[in-house]
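Undergrad: how does the following fold in three dimensions:
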Amino acid sequence: MALTKEQTQHFYHKLLHMQKELSGEKKKTQSMTEEVGELSNGVDNHMADHGTLVTDRMTDQTVKEIDRELLEEVNHALQKIKDGTYGICEKTGQEIPYERLEAVPYARMTVEAQADVEDDLETDAPSFEREFHQQVKDLSNKETIDQKSSQTYEILNREQDSN
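TA: Prediction:
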């Protein structure tokens, strides 16, 4: 069943709100030298202070990149509303269920099509990338997160034994 005008308007406003949040003014980050200068006050900095700064900077950059990519997806969804193709799977041409759009209003595909695309990416990826994705799955899977039998724990054990 195609989305009604009211449902499409609901998602349009939801996407506009997301767009506004993502493109709003971000906190201006200081340069590393300014940050280090604030820490020092004439005293040598500890390596941990520098490590914290670097970690914070990397976190900020990662969040900004994620926000930028999400903003692109939101803008794409808004364009699809204008084009009249919103809610249609880009892979299969089927309608994306309302519940999926409610959870992910910028979704381009149905859950099944998205899973197929992700499986294809993992299959085509180099072995180290497939191993990395499996490790992430192990660490985020509630069933394997505390088990020593996951692939991630096996790799860590091998690395410890070789040292």
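Undergrad: when you work out contacts or count neighbours from here on, use the C-alpha atoms and nothing else.
TA: OK.
Undergrad: for this structure, what's the longest helix?
TA: In the chain, ranked by residue count with DSSP state H as the criterion, the top helix is helix 47-83.
Undergrad: now the residue nearest to the spatial centre of the chain: how far from K27?
TA: Residue closest to the average C-alpha location in the chain (C-alpha atoms, centre = their mean): I66, at 5.6 Å. As judged by C-alpha to C-alpha, to the nearest Å, I66 and K27 stand 15 Å apart.
Undergrad: now the helices: where do they sit in this protein?
TA: 5-23, 32-40, 47-83, 98-103, 111-124, 127-140, 151-162.
Undergrad: for C89, find the nearest of those.
TA: Nearest to C89, of all the helices of the chain, is helix 111-124, at 7.9 Å by C-alpha to C-alpha.
Undergrad: mind listing what's buried along that closest one?
TA: 113-114, 122 (16 or more other C-alpha atoms under 10 Å).
Undergrad: I have a second one here; can you model it like the first so I can compare?
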Amino acid sequence: MNKKDVEQLKTKLIKLREHLLSTVEREQNFTKTSNPLKESRDEGDFGQGTLDMEIEVSSLESLQNILQLVERALRKIEKGTYGICEQCRRPINKARLEALPYATLCMECQKSS
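TA: Below is the predicted model:
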């Protein structure tokens, strides 16, 4: 990848980070203010409320994990190690990075993981 490609991916990562940060903040605020268990009227409502809360927490954790990967990719750009597979140390295909700019593994290593 050339310097221009890396800069374009960096811009994409920064925009993704901004989007994730606002989404995580919104989800955290919703989780703090919304408690479906308070509105439970019977066992079915309670069960659904519990499931809803578990989905919210799981969604928030997934968003935070992706945010960590984005931050890691941005640090790699600064270090000059972006786009290198963490397992085999070969370059990650440009098309893969365009699709998943925070990828840490090339397709071959991802398949074997």
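Undergrad: that older thread, tell me how far the longest helix of the first structure is from the chain's mean position?
TA: 8 Å (C-alpha atoms, centre = their mean, to the nearest Å).
Undergrad: which part of the second structure lines up with it?
TA: Aligned by TM-score structural alignment, helix 47-83 of the first structure corresponds to residues 43-79 of the second structure.
Undergrad: buried sites along that stretch?
TA: 46, 49-50, 53, 56, 60, 63-64, 67, 69-74, 77.
Undergrad: so how far does that stretch sit from its counterpart in the first structure?
TA: Aligned to the first structure and superposed, stretch 43-79 of the second structure gives a mean residue distance of 0.6 Å (mean C-alpha distance after the TM-score superposition for the first structure).
Undergrad: same deal with stretch 5-12 of the second structure?
TA: Compared with the first structure after fitting, stretch 5-12 of the second structure has a mean deviation of 0.6 Å; criterion: mean C-alpha distance after the TM-score superposition for the first structure.
Undergrad: which part of the first structure lines up with that stretch?
TA: Aligned by TM-score structural alignment, stretch 5-12 of the second structure falls on residues 7-14 of the first structure.
Undergrad: stretch 88-105 of the second structure too?
TA: Aligned using TM-score structural alignment, stretch 88-105 of the second structure spans residues 92-109 in the first structure.
Undergrad: and that stretch, how far out from the chain's middle?
TA: Distance, centroid of stretch 92-109 of the first structure to centroid of chain: 17 Å (C-alpha atoms, centre = their mean).
Undergrad: tell me which residues of it are tucked away?
TA: Neighbour-count burial for stretch 92-109 of the first structure [16+ other C-alpha under 10 Å]: 95-98, 101, 105-109.
Undergrad: OK, contacts around E35 of the first structure?
TA: If a contact means C-alpha atoms under 8 Å, 6 or more residues apart in numbering, then E35 of the first structure has L53 as its contacts.
Undergrad: could you do L22 of the first structure as well?
TA: Per C-alpha under 8 Å, 6+ apart, neighbours of L22 of the first structure: 67-68, 70-71.
Undergrad: done for today, thanks.
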